[in-house]
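**Student:** Mind looking at a prediction? Sequence and model below.
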Amino acid sequence: MTVFEDLESEVRSYCRSWPVVFDTAQGARLNDVDGRSYLDFFAGAGALNYGHNPPKLKGPMLEYLAKDGITHGLDMYTVAKGEFLHTFEEIVLRPRDLDYKVQFPGPTGANSVESALKLARKITGRESIINFTHAFHGMTLGALSVTGNSMKRGGAGIPLVHATPMPFDNYFDGTVPDFLWLDRLLGDAGSGLNYPAAVIVETVQGEGGINPARVEWLQGLADLCHRHDILLIVDDVQMGVGRTGPFFSFEIAGIRPDIVCLSKSISGYGLPMALTLIKPEYDQWGPGEHNGTFRGNNLAFVTATAALREFWSDDVMERSTIAKGERTEAALTELAAESSVVELTPKGRGLARGLAFSQPELAAKSCAAAFGRGLLMETSGPSDEVMKIMPPLTITDAELEEGLAIVRDSVLATLEGVSA
């Protein structure tokens, strides 16, 4: 591993927690160069909802390469892009009665967020954006401005302005009515609030600590935006593409965001790809007004099309994810009940789950113990106090049980000898 330590930047992070050299991967497992297998409860931070190298997606990709299909296409018309758009409309948009124009903003979730913020400002002529406590939307400057984490914001090196944070759901533990402060400010001409162009929200905060917003809170937010003529942007980069059960995480609330950000698992294979979905009346871009060299990743179009056809032509994936999520919740609840010295709090929705520790440092220690037992996990939350459980949606029941058993053993081993 000396080549990485000698040449790669100190900014590297995940490899510090998992100091092995990985070589191959299939499904929910990775293998290192020494032949050891690791179960994956990380799934590329949500980029591998269908697991590693899914065979039904690999075949179309290899066929496309073998026939010398276009790989890099900017925003040119290609067969691969056309097939993706047709399939996305047929399988995702039309069955949900959703009407969106599709923008390809670049390869990452941050690209999608940047385009959404720029477009909202262009549409409304306003500058300010409402964001939420503990939010994470990306590492570029615009995305950082609506992100809550102080360490990540500090990396910008300049003031991050034109964004106003508001309390996310349950920030005051239910003691304050939803949106009391924001609604009052918006209706008071003397409040001093810069009237916002948009609100940007995650329905389940991933990096913020696996914080799910209640259905009624999301519905209230959508209503507030409608009443005050503010655009609603849902960042579904990590929680979309089935992570919470339905294809879009906001479906459970029955809301229709004005703009939706998608990335991570939309390509189906971990290939870089992002979408910004825009209600047609708000598609007010001029040609080339927002662009990028790698917004036409045709290999990603091929695997994304195959993924939609394979996993979203019926409701099997959705039902399976909900069931596995309920099983995970039950296991975490049982584990929390076993701890008498440290408060453990299960959190999440679908297969985005977490276990919060009242002593934050124990979450990282438990993840390290899990790695020693052959399980990849990361932490999240403002103090890294949450063990984050995000396996591939395609994980088998047996693999899920194996991983949950490792989580239990790792947590209990970490808690041994800990005083309250």
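**Tutor:** Done, it's in. Numbers count the residues shown, from 1 in each chain.

**Student:** Only C-alpha atoms from now on, for both contacts and neighbour counts.
**Tutor:** Will do.

**Student:** Beyond the host helix or strand of Ala198, next helix or strand please.
**Tutor:** Using DSSP states H and E, Ala198 maps to strand 196-201. Proceeding N to C from strand 196-201, the next assigned helix or strand is strand 204-205, under DSSP H and E.

**Student:** Show me how far that next one is from its chain's centre.
**Tutor:** Distance of strand 204-205 from the chain centroid (CA atoms, centre = their mean, to the nearest Å) equals 8 Å.

**Student:** so how far is the very next helix or strand once past that strand from its chain's centroid?
**Tutor:** Next along the chain after strand 204-205, taking DSSP H and E as the criterion, comes strand 211-212. Relative to its chain's centre, strand 211-212 lies at 12 Å (CA atoms, centre = their mean).

**Student:** Okay, one more to line up with it:
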Amino acid sequence: MNTNDLSTFNNYESEVRSYVRGFPTVFHKAKGYKLWDMDGREYVDFFSGAGALNYGHNDEKMKQKVLEYIQEDGVIHSLDMASKAKAEFLEAFHDIILKPRSLDYKIMFPGPTGTNTVEAALKLARKITGRTNVVSFTNGFHGMTIGALSVTGNAFKRKGAGIPLNHTVSMPYDKYLGANDLGLEYFERFLEDGGSGLDKPAAVILETVQGEGGLNAARMEWIKEVDRICKAHDILLIIDDVQAGVGRTGTFFSFEPAGITPDIICLSKSIGGNGSPLALTLIKPEYDKFAPGEHNGTFRGNNLAFVAATQSFQYWKDDALEKNVQTKAERIHAFLEKMIGEYPELKGSHRGRGFMQGVFCDVEGLADKITDKCFEHGLIMETAGPNDEVFKLFPPITIDDEGLEAGLKLLEQSIKDTVSSEKDAVTS
């Protein structure tokens, strides 16, 4: 194959394919924050594999470590047997990530994807407490398998299950009921009132920033209050950091600014370093109650991911990357506020924090049109929210100033062109 012809995909791949419809070209090469298609056209990547490529494409040091491992015939597949690559990963994760943050967790490898770690967390919480229900929040997204779907808010994705999704209760996320309302008095009142009809839950699961749900960023005081309620009522707190973690919000774990210590943490996507499939379920030692083999999976020992991930932790040996992300996040925020002010046609409002920010467009279909125009101009971006009403920026957290400015310039041009086209359509 040597062209951007999509006929092979149209002829042989299932109709369920989605991203290829939004980005209709055949990609072949990638480096850092750039992608190239088969015709050699260059794209700036503000998508980052939906958060799986926080360190960009083909990080040179990770690539070399993986190549060296393959060259020495390092074991690739090993289920949960001991391997040199796994030992080095476990030690590095403990010494570089957990210990400096005064965090103590057992590390479980539940399988290669985000939904795997969520399923493991839900199952473990129910085992530990002996309770059934799990509380989730409006517009949350936790995965596409049945348990994870049950705590996901999106109606379209829930409908795909084909069966009732039970044993969960949805509560209002921060600001869902209004900008100044924490919304948690309602939740706690239900827990305290024997007539509320709410059985005491096994766990609460939440994202501190709802990536797929529209980049809704919870206030730190809201997160702290959820944590307090869980502790007061003997409920486990699960933080789903699959998309918001690994530096995307400016700290390695997205909950760090709130000063909490969740009972269970779900990690995937960029924890694999270079995009290699890997997921972790971090468990407080006192809750490490699965019997050997009680929860397992064939692909929970991805040694290539261990190798790349171990190298990726070198970014976190000091605070240089963290400060860089926070500084550039301010630049992104200022840019988006400028766009909202200069283009009132967006009917826009800012969403998110860190390197997961975007604009909510209160005009049906407008966010989708803007991301379509971005692709035409050579910028890869996607939308979020229950009605795809938010266009979201997900650059690699390692992007340099030149790359960030190039992407923002393309986005501004795309907004300008889309707004102009909409005006022309109205007047014609």
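**Tutor:** Nice, thanks for sending it over. In this text, all values refer to a predicted model and were calculated from it rather than measured experimentally.

**Student:** How close are the two chains, by TM-score?
**Tutor:** Remark: TM-score between the superposed chains equals 0.98 [TM-score structural alignment, normalised by the length of structure 1]; 419 aligned residues with a CA RMSD of 1.0 Å.

**Student:** same for the strand holding Ala198 of structure 1, what does it pack against?
**Tutor:** Judged by 3 or more CA pairs under 8 Å, 6 or more residues apart in numbering; DSSP states H and E, the packing partners of strand 196-201 of structure 1 are helix 109-124, strand 128-132, strand 231-235.

**Student:** Over in structure 2, find the residue span the first one aligns onto.
**Tutor:** Counting by TM-score structural alignment, helix 109-124 of structure 1 pairs with residues 114-129 of structure 2.

**Student:** how far apart are that stretch and its match in structure 1?
**Tutor:** Superposing on structure 1 places stretch 114-129 of structure 2 at an average distance of 0.1 Å from its equivalents, by mean CA distance after the TM-score superposition for structure 1.

**Student:** buried sites along that stretch?
**Tutor:** 114-126 (16 or more other CA atoms under 10 Å).

**Student:** could you redo the helices and strands packed on strand 196-201 of structure 1 as JSON lines and give each row distance to Arg36 of structure 1?
**Tutor:** Listed next are those as JSON lines, based on distance: least, CA to CA, whole Å:
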{"stretch": "helix 109-124", "distance to Arg36 of structure 1": "32"}
{"stretch": "strand 128-132", "distance to Arg36 of structure 1": "41"}
{"stretch": "strand 231-235", "distance to Arg36 of structure 1": "36"}
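
**Student:** For Ser313 of structure 1, find the nearest of those.
**Tutor:** strand 231-235 (23.8 Å; CA to CA).

**Student:** tell me the centre residue of structure 1?
**Tutor:** With distances taken as CA atoms, centre = their mean, Gln238 lies nearest the centre of structure 1, 1.1 Å away.

**Student:** for the aligned residue in structure 2 for that residue, what are its contacts?
**Tutor:** By TM-score structural alignment, Gln238 of structure 1 lines up with Gln243 in structure 2. Residues in contact with Gln243 of structure 2, defined by CA atoms under 8 Å, 6 or more residues apart in numbering, are Ala50, Gly51, Ala52, Gly211, Leu267, Ser268, Lys269, Ser270.

**Student:** next one: Thr394 of structure 1
**Tutor:** Applying CA under 8 Å, 6+ apart, the residues near Thr394 of structure 1 are Gly27, Ala28, Asn49, Tyr50, Gly51.

**Student:** My guess is the fourth one contacts Gly27. True?
**Tutor:** Yes: under the criterion of CA atoms under 8 Å, Tyr50 of structure 1 is in contact with Gly27, at a separation of 7.5 Å.

**Student:** Could I get the contacting residues of the closest residue to Lys224 of structure 2 other than its chain neighbours?
**Tutor:** Spatial nearest neighbour of Lys224 of structure 2, excluding adjacent residues (CA to CA, 6 or more residues apart in numbering): Ala258 at 6.1 Å. Going by CA under 8 Å, 6+ apart, Ala258 of structure 2 touches Met220, Glu221, Ile223, Lys224.

**Student:** Next, find the distance separating Ala258 of structure 2 from Arg228 of structure 2.
**Tutor:** 12 Å (CA to CA, to the nearest Å).

**Student:** just Arg21 of structure 2 next, same as before
**Tutor:** From Arg21 of structure 2 across to Arg228 of structure 2, the span is 44 Å (CA to CA).

**Student:** ok, the two, which is more surrounded?
**Tutor:** Shown here are Arg21 of structure 2 and Arg228; by other CA atoms under 10 Å, Arg228 has more neighbours (15 against 8).

**Student:** that's a helix at that one, yeah?
**Tutor:** Yes: counting by DSSP: H, G, I helix; E, B strand; the rest coil, Arg228 of structure 2 is found in a helix.

**Student:** how about it, what's its match in structure 1?
**Tutor:** In structure 1, Arg228 of structure 2 lands on Asp223 (TM-score structural alignment).

**Student:** Read off where stretch 34-49 of structure 1 ends up in structure 2.
**Tutor:** The alignment of stretch 34-49 of structure 1 onto structure 2 (TM-score structural alignment) covers residues 39-54.

**Student:** List the buried residues for the matching stretch?
**Tutor:** Neighbour-count burial for stretch 39-54 of structure 2, with 16+ other CA under 10 Å as criterion, is recorded at 42-54.

**Student:** now that stretch, how far from the centre of its chain.
**Tutor:** That offset, for stretch 39-54 of structure 2, works out to 15 Å (CA atoms, centre = their mean).

**Student:** End to end on it, go ahead and measure it.
**Tutor:** The first residue of stretch 39-54 of structure 2 is 26 Å away from its last residue (CA to CA).

**Student:** Stretch 410-420 of structure 1: which residues count as buried?
**Tutor:** Residues of stretch 410-420 of structure 1 classed as buried by neighbour count (16+ other CA under 10 Å): Ser410, Val411, Leu412, Thr414, Leu415.

**Student:** What lines up with the fourth one in structure 2?
**Tutor:** Meaning Thr414 of structure 1. Thr414 of structure 1 maps onto Thr418 in structure 2, by TM-score structural alignment.

**Student:** I figured that match hits Thr371, correct?
**Tutor:** No: using CA under 8 Å, Thr418 of structure 2 makes no contact with Thr371, being 9.4 Å away.

**Student:** Tell me where the stretch 51-200 of structure 2 has strands.
**Tutor:** 106-108, 134-137, 168-171 (DSSP state E, counting those that start in this stretch).

**Student:** which stretch among the ones you listed comes nearest Ala279 of structure 2?
**Tutor:** When those are compared (using CA to CA), the closest one is strand 106-108, at 8.5 Å.

**Student:** once aligned to structure 1, how far is the closest one on average?
**Tutor:** Aligned to structure 1 and superposed, strand 106-108 of structure 2 gives a mean residue distance of 0.1 Å (mean CA distance after the TM-score superposition for structure 1).
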